[in-house]
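> Sequence first, then the predicted structure, then my questions.
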Amino acid sequence: MKLDFYPGAGGALLSRPKLEKCSVWSETDRLTDVLLCRPVFLEPVPCCSVTQQSLRDGFTTSVPAALAQHRALQAALERHRVRCHFLDPSESMPDMCFTRDALLTTPWGLLALKPAALHRQAEADHALKALRSIGAPLAARVRRGTAEGGDIAIVRRGLVVIGCSGERTDEAGAESVAEIFMGQGWDVIVYRFDPHFLHLDTQFAMVGEGLALACVDVLSDEFLAQLEARGIETIPVSYKEARALGCNVLSLGERRVLACADNGRVTDMLRGRGYTVETIDLDQFTRCGGGVHCLTMPLARASK
């Protein structure tokens, strides 16, 4: 299949260091560049069950607290030698700080996705135009259906998992993304799940080569068997831990992980496996339904 690449225009970035490359072959390769956006306009949009519960509990966001937590995330990334690139926030895009969903960096360049939520549909073009201005070399568009980055896991070179809830990523969108990877000879698993869980990365995330966190309480036996057949071991995470974004971690590569601070048992399990885990207090975001994985969109990883 020929990729539908297209040129983008310039856009707004708060900082403009040029990208040396824009390519991701695996979610567990060493992270070198990441896209962030300050949560200047963060608000709890009731578009997922976690945020709805937070609102029922009386939660309101504190932008100063969210900004402080986001700066702590940036500092953690920079301690691990990750270059941080920042989108210009927009009042019309309160969820833009969750940069994971609008775009996906593939091995061949940027893929512009199609968020389903009405308040997020402008995010892909906003981010894409900005990234083209710092040298993101190529981009392809999802032309059919809806697809969001939290539903796509580049497990390793040659294997991608696409979550499909029917709401955030629908059948047509999942098929559109799958065709891009299959057209390049990749193995693709499309996993269909209940929209209660918002995105795949609230239930499943790679932490290292051949190792993933998985909410086995809710993931189907068929999907778990598909992972096992492909040599992917899973560390069980409970439903309650997954609701607190326990699966929503960021692999930095080289057995290093960033995680939210509220999941001590998960952190202990990873450390017991020999992983270095740095935890960050991100409750302003987790109560809005997103964790460290949602807040970070890898732009480049050092492929093996």
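Yes, it's here. What you are looking at is a predicted structure, and each value in this text was computed from that prediction instead of being measured.

> okay, CA-based contacts and neighbour counts for the rest of this
OK.

> Where does the residue of the chain positioned farthest from its centre sit: helix, strand or coil?
Here the chain reaches farthest from its C-alpha mean at residue 58, the gap being 27.1 Å by Cα atoms, centre = their mean. Secondary structure state of residue 58, per DSSP: H, G, I helix; E, B strand; the rest coil, is coil.

> for comparison:
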Amino acid sequence: MTMTEPAASPVQRTPSRKSVLMCRPEHFTVSYRINPWMHPEDPTSTATAVAQWEVLYRTYLDLGFDVQLIDPVEGLPDMVYAANGGFVLDGKAYGASFTYAERQPEGPAYMDWFAAQGYEVHRPVEVNEGEGDFLLVGDVILAGQGFRSASNSHQELASIFGREVVSLQLVNPSFYHLDTAIAVLDDGRGTAPANIAYLPAAFDEPSLEILRERYPDAILVTEEDAAVLGLNSFSDGYNVVIASRAKDFERQLRERGYNPIGVDLSELLLGGGGVKCCTLELRR
């Protein structure tokens, strides 16, 4: 009788304690259209947005995260998407300079917060939208371009942080920020190597070649899951907070030894944001 070899055990995942910045959506609404998700003619509920955001906030606290809050500013309904407020690494904060006029006042608001917390603030020369387009994976910063952040901001980013910056071209308007098309699953600081999940259809072929070469073990996510911003997630290396409707992504994460935690941010999706959009990582 031929013995069947046991299935390989998943990699041992180790959570790391995260420090993040969030902004309560007290002024959330959709009053203008700057991305394909936004429809000002459709009703939105600020109360529902706040209630859903509170679940995400409590989830992070339950995971032991250090959660900092920035005060929301009236008239800035998208300020809840804290990830766009800058990029923070090594005690330095590279501020955001937004593409659209409706969001431009958010940049100074976040930079003032960074300065008050003792970060070395670098005011941007080039247009960029922070962690929306800049993702740290190990020692490398993946940087998106094509819709929001200008390619010149990638050079500015590299000069500030002294890290390798890898430019990736986004080609699908529905995935206009890098953090809607890539999820960082392992940042390389734990026991597992740095790794990601991504949506292939969001990138041009040269960018896909880079991703395939650098991350051969990446999770490839379906367009159905990406369409509910399933990739717009946040991982501590073991727990991965994702959109609750991203069921196949949830399945793949479990198979790889992660602990996916689904949350419903459907109201904030009306503004084009999800879990990661609401989460700016603070790295001292």
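Received, thanks. Just so you know, these numbers come straight off a predicted model, no measurement behind them.

> How close are the two chains, by TM-score?
The TM-score (TM-score structural alignment, normalised by the length of structure 2) is 0.85; 263 aligned residues with a Cα RMSD of 2.1 Å.

> before we move on, the earlier item: tell me the contacts of the residue farthest from the centre of structure 1?
Residues counted as contacts of residue 58 of structure 1 (Cα atoms under 8 Å, 6 or more residues apart in numbering): none.

> Kindly report the same for residue 54 of structure 1.
Neighbours of residue 54 of structure 1 in contact, by Cα under 8 Å, 6+ apart: 287, 288.

> Residue 148 of structure 1 versus that one, what's the distance?
23 Å (Cα to Cα, to the nearest Å).

> what does residue 124 of structure 1 give?
For residue 124 of structure 1, the distance to residue 148 of structure 1 - Cα to Cα - is 10 Å.

> now swap in residue 91 of structure 1 and tell me
In terms of Cα to Cα, residue 91 of structure 1 sits 21 Å off from residue 148 of structure 1.

> So those two - more neighbours on which side?
residue 148 (29 against 11; other Cα atoms under 10 Å).

> Residue in structure 2 paired with the more buried one?
Counting by TM-score structural alignment, residue 148 of structure 1 corresponds to residue 130 in structure 2.

> Kindly report the same for residue 131 of structure 1.
So, by TM-score structural alignment, residue 131 of structure 1 is matched to residue 114.

> Kindly report the same for residue 294 of structure 1.
That one, residue 294 of structure 1, aligns with residue 277 by TM-score structural alignment.

> So its match sits against residue 132, correct?
Yes: using Cα atoms under 8 Å, residue 277 of structure 2 and residue 132 qualify as a contacting pair, with a distance of 6.8 Å.

> Give the residues shared as contacts by those two.
Joint contacts of residue 277 of structure 2 and residue 132 (Cα under 8 Å, 6+ apart) are 83, 84, 179.

> Looking at residue 277 and residue 132 of structure 2 now, which is surrounded by more residues?
Using other Cα under 10 Å, the more surrounded residue of residue 277 of structure 2 and residue 132 is residue 132, with 31 against 28.

> these two touch, right, that one and residue 179?
Yes: if you go by Cα under 8 Å, residue 132 of structure 2 and residue 179 touch, sitting 5.3 Å apart.

> Need the overlap of contacts for these two.
With Cα under 8 Å, 6+ apart as the test, residue 132 of structure 2 and residue 179 both reach residue 277.

> can you pull out the strands in the stretch 51-200 of structure 2?
Secondary structure of the stretch 51-200 of structure 2 (DSSP state E, counting those that start in this stretch): strands at 66-69, 86-89, 92-95, 120-122, 134-137, 140-145, 164-169, 182-186, 195-198.

> Ok, which of those comes nearest residue 265 of structure 2?
Of all those, strand 182-186 sits nearest to residue 265 of structure 2, with 16.7 Å by Cα to Cα.

> Packing partners of the closest one?
Applying 3 or more Cα pairs under 8 Å, 6 or more residues apart in numbering; DSSP states H and E, one finds that strand 182-186 of structure 2 makes contact with strand 134-137, strand 195-198, strand 234-235.

> at 6 Å instead, please
strand 195-198 (3 or more Cα pairs under 6 Å, 6 or more residues apart in numbering; DSSP states H and E).

> ok, average deviation of the longest strand along structure 1 from structure 2?
Looking across structure 1 with DSSP state E, the single longest strand is strand 30-37. Strand 30-37 of structure 1 differs from its equivalent in structure 2 by a mean of 1.7 Å after superposition (mean Cα distance after the TM-score superposition for structure 1).

> That strand: how far from the chain's middle?
11 Å (Cα atoms, centre = their mean, to the nearest Å).

> what's the answer for stretch 268-285 of structure 1, then?
The chain centre lies 17 Å from the centre of stretch 268-285 of structure 1; the measure is Cα atoms, centre = their mean.

> Could you do stretch 147-159 of structure 1 as well?
Worked out by Cα atoms, centre = their mean, stretch 147-159 of structure 1 lies 9 Å from the chain centre.

> Between the two ends of that stretch, how far is it?
18 Å.

> And for stretch 133-149 of structure 2?
Stretch 133-149 of structure 2: ends 7 Å apart by Cα to Cα.

> which residues are in contact with that stretch?
In this structure, residues lying in contact with stretch 133-149 of structure 2 by Cα atoms under 6 Å, 6 or more residues apart in numbering are 99, 127-129, 151, 164-170, 176-178, 187-188, 194.

> change it to 7 Å
99, 127-129, 151, 154, 163-171, 176-179, 184, 187-188, 194 (Cα atoms under 7 Å, 6 or more residues apart in numbering).
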